[in-house]
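Asker: coords please:
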Amino acid sequence: MGLFGDQGDSVFRNVKRGVAVVAVNAVIAVLLQGVASAATPTVPTGLTATPGNKSVVLSWTASSNVPTDYIIQWSPDAFVSTTHRFFDGVSTATTATVTGLTNGTSYSFRVKGYNGDGTSDATAATAATPYSNHTPNDLAVFDACPASLVPAAGFTDHTSVDIDCVKYYGITKGTTATTYSPVDFVTRWQMALFLTRMAVPAGATLGTGADQGFTDIVGKSTEIQTAINQIKQLGITVGKTATTFAPDDYVTREEMALFISRLLKAVQVGPGGNWEYVSGNSGATEIKSIDTDHNYTDLGTVSLVETQTAIKSLWNLGVTEVTSATLYSPNVNISRLNMAQMMANALDHTNARPAGINIQGSTYSGTGSLEVTVSVTHRTAGFLPVVGSLVDSFKYQHVTTAGYSRFSADGSCAQTVASTVGLTRCYIDATDRATDAYGNIATFVEVVQSATYDLWAWTAASGTVYDDDIHGTDVSKITVISV
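Answerer: Modelled structure (predicted):
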């Protein structure tokens, strides 16, 4: 007799049946689970996040297994404790714009594929920071350093045209004859030299450089002490305190904004530069922007209202270069490269223009009917205004007509015609415009319609007839193309 007596065989058979049923059910469950898993969407891939104004555009590669929707999640704390779902309706599109975000706040995003069989795991999180995608509104129309006129600085450690520009105007001499050291920081005594050298071509009148009460600049060279005192006289600096300038401290980016902003207010606006009334809607004017739009998210670290205003103004003037689309980095020391970029951009708004006669257009190419605003300036070799110069301008349309040319074999004007302000082509007389006290003639407009035009400006004594063999080396020319 077995352990269970006569009923042992029956019990054993029932146990075997139970085990078999459990095993079959387990196999079926596994098989069904496998079928469901195969139909669930795979994890989307390649998630990218592009920030915009109070929004972020997401894009990803589609899941496999026919997703019927995507679940979009976002978090302000990298999904540590907070997860939100962005509801954009049912869609199989592989891009979505998450709206309602706060500019300057970093958000993390992830996406899951979904269909009736299940939801995939989430993509790896991708972060982005929305920002105000404004564009500067008060850019200068013309250039202090036209690319065709400003030579390379001769420094072997950079490729920046802005460094070429500040070298052209004598603002920098380089750290050696062949190096500029663009990544080095700028000390306050160096900045004083740069600012005084910038002020003259910009149109400022420097003071005597008499002692302004800074007791910590003793021991610096006479040139340095004079420059520091001169920028105090111009109102560009007030010093660290009433009696200290801290000449060996590095210049921060917020200090740079103040220096440039104050210098611009101390000089005359140049052709095509932006000006506003000092206050109200009449009276004195100064170079600045009163537009407060900008894209920076880190100005909250700037305590002085004047500094915040300066940074916003310079951004709208197109003066500030940026370390990113949203960061100004006000507390970071400014590099020599960034200093050159800001100075070159600021000069565009001032009266700084190349030596000699110079013609510029507001645009040089386009389609249809182009209205080109034209500026003509005259400067000495030291970039000072030449006052009272009679300026003649003329133009020539490019054609394929046989026998047509700009100049005849003897250098005289051939098929050229007078500009809109040149009453007598290729001839200087009293009817021509004369440069004003700032060395400029009033801007004028030329219309170019589906053609290519050359436009010249030149100056000489009244009664002089243009001869390209004689005057061709001193004339200034631009070409405008309309297609």
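Asker: contacts, neighbours, all on C-alpha from now
Answerer: OK.
Asker: N358 and C145, how far apart?
Answerer: Computed as CA to CA, to the nearest Å, the N358 to C145 distance reads 11 Å.
Asker: helix/strand/coil for V166?
Answerer: V166 falls in the helix class when you classify it by DSSP: H, G, I helix; E, B strand; the rest coil.
Asker: burial count for A442?
Answerer: A442 has 13 neighbours, counted by other CA atoms under 10 Å.
Asker: In whichever helix or strand it is part of, which residues are buried?
Answerer: If you go by DSSP states H and E, A442 is part of strand 440-449. Within strand 440-449, the residues scored as buried using 16 or more other CA atoms under 10 Å are 440-441, 445-446, 448-449.
Asker: one more to put side by side:
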Amino acid sequence: MKASYSKYVLAATLAATTVAYVAQVPATAAVPFTDLKNVGDHYTAIEELYNSGIITGRTATTFAPYEAATRAELALFIANALHLDTKNVKDPGFTDVPKNSTYYGAIAALYNAGIIGGYKDKTFKPNDYVKRSQVAKMLVLAFDLELANTTTTKFTDVNSIQDMDTRRYIQTLVQYNITKGTSTTTFSPNDSVKRAQLATFLKRAIDYTQSDFDIINVE
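Answerer: Now for the predicted structure:
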């Protein structure tokens, strides 16, 4: 199910949130992580989202850019990006997400908004690595991206997926240029997403949503 707000309302929220963060953090603020020397283009996304309070490191001085992101981390980052209320939440009832967990509020908020779901055994599996196909679904729902009409993609390993919605979520990210795949013909839907990659995906999704908001304001 979709979140209960339009992408333009969401964009306005993101815009207001960004202004608030910029007021608190200098644009040139350095990140405290010592392990970002070889992250290439991901550095900009990590720096911007960290200074905006959206993403966090694995420790005070390391980001672990090429370690796999967990489902809990993705939930936290998206909740931060959407500026969701993570305090006043309804318990989603996941047996493996205790209320004293660092990630409880974010997971509950996203579940309440219809952005994430759990497993049939009433677990969320917060420490599992998040798959590329799962990231596609969560970003499409979180940022209310217009879902692709086609289920045929340029990726051979996506076209073989039986679930048509999963195909659409992945194709949507391609159409928004949030991802280009792991090669020209593969997406690797079951592979884990590295934390540096996740930062870039998030920044692109935020940028597109912000762009929509700017267009509406101009018109």
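Asker: Superpose the two chains and report the TM-score.
Answerer: The TM-score (TM-score structural alignment, normalised by the length of structure 2) is 0.74; 188 aligned residues with a CA RMSD of 2.8 Å.
Asker: thinking again about what came up before, now for the strand holding A442 of structure 1, which elements pack on it?
Answerer: Judged by 3 or more CA pairs under 8 Å, 6 or more residues apart in numbering; DSSP states H and E, the packing partners of strand 440-449 of structure 1 are strand 369-379, strand 433-434, strand 476-482.
Asker: so which of these is the most packed in?
Answerer: strand 369-379 (a mean of 21; mean count of other CA atoms under 10 Å).
Asker: now, the most widely separated pair of the buried residues of strand 440-449 of structure 1?
Answerer: The distance between the two most remote of the buried residues of strand 440-449 of structure 1 (CA to CA) is 26.8 Å, for N440 and Q449.
Asker: hmm, back to that, out of the helices and strands packed on strand 440-449 of structure 1, the one nearest T309 of structure 1 is which?
Answerer: For these, proximity to T309 of structure 1 was assessed by CA to CA; strand 369-379 is nearest, at 30.1 Å.
Asker: Kindly calculate the angle that the closest one makes with strand 476-482.
Answerer: Interaxial angle, strand 369-379 of structure 1 versus strand 476-482 (axes from the mean of the first three to the mean of the last three CA atoms, to 10 degrees): 170 degrees.
Asker: In terms of secondary structure, what does strand 369-379 of structure 1 contact?
Answerer: Other helices and strands packing on strand 369-379 of structure 1, by 3+ CA pairs under 8 Å, 6+ apart, are strand 356-361, strand 440-449.
Asker: Walking through structure 2, point out its helices one by one.
Answerer: In structure 2, the helices defined using DSSP state H lie at 7-24, 42-51, 71-82, 104-112, 132-142, 156-159, 164-175, 195-218.
Asker: let me fix that: the stretch 1-150 of structure 1
Answerer: Using DSSP state H, counting those that start in this stretch, the helices assigned to the stretch 1-150 of structure 1 run over residues 8-39.
Asker: Alignment lookup: Y129 of structure 2 to structure 1.
Answerer: Alignment note (TM-score structural alignment): Y129 of structure 2 maps to Y250 of structure 1.
Asker: count of residues packed around its match?
Answerer: 19.
Asker: How much space separates it from D216 of structure 1?
Answerer: Separation of Y250 of structure 1 from D216 of structure 1 (CA to CA): 15 Å.
Asker: As TSV, the helices and strands packed on strand 440-449 of structure 1 with distance to L314 of structure 1 would be great.
Answerer: Output for those, formatted as TSV (distance: least, CA to CA, whole Å):
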stretch	distance to L314 of structure 1
strand 369-379	23
strand 433-434	32
strand 476-482	29
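Asker: G93 of structure 2 maps to what in structure 1?
Answerer: So, by TM-score structural alignment, G93 of structure 2 is matched to G213.
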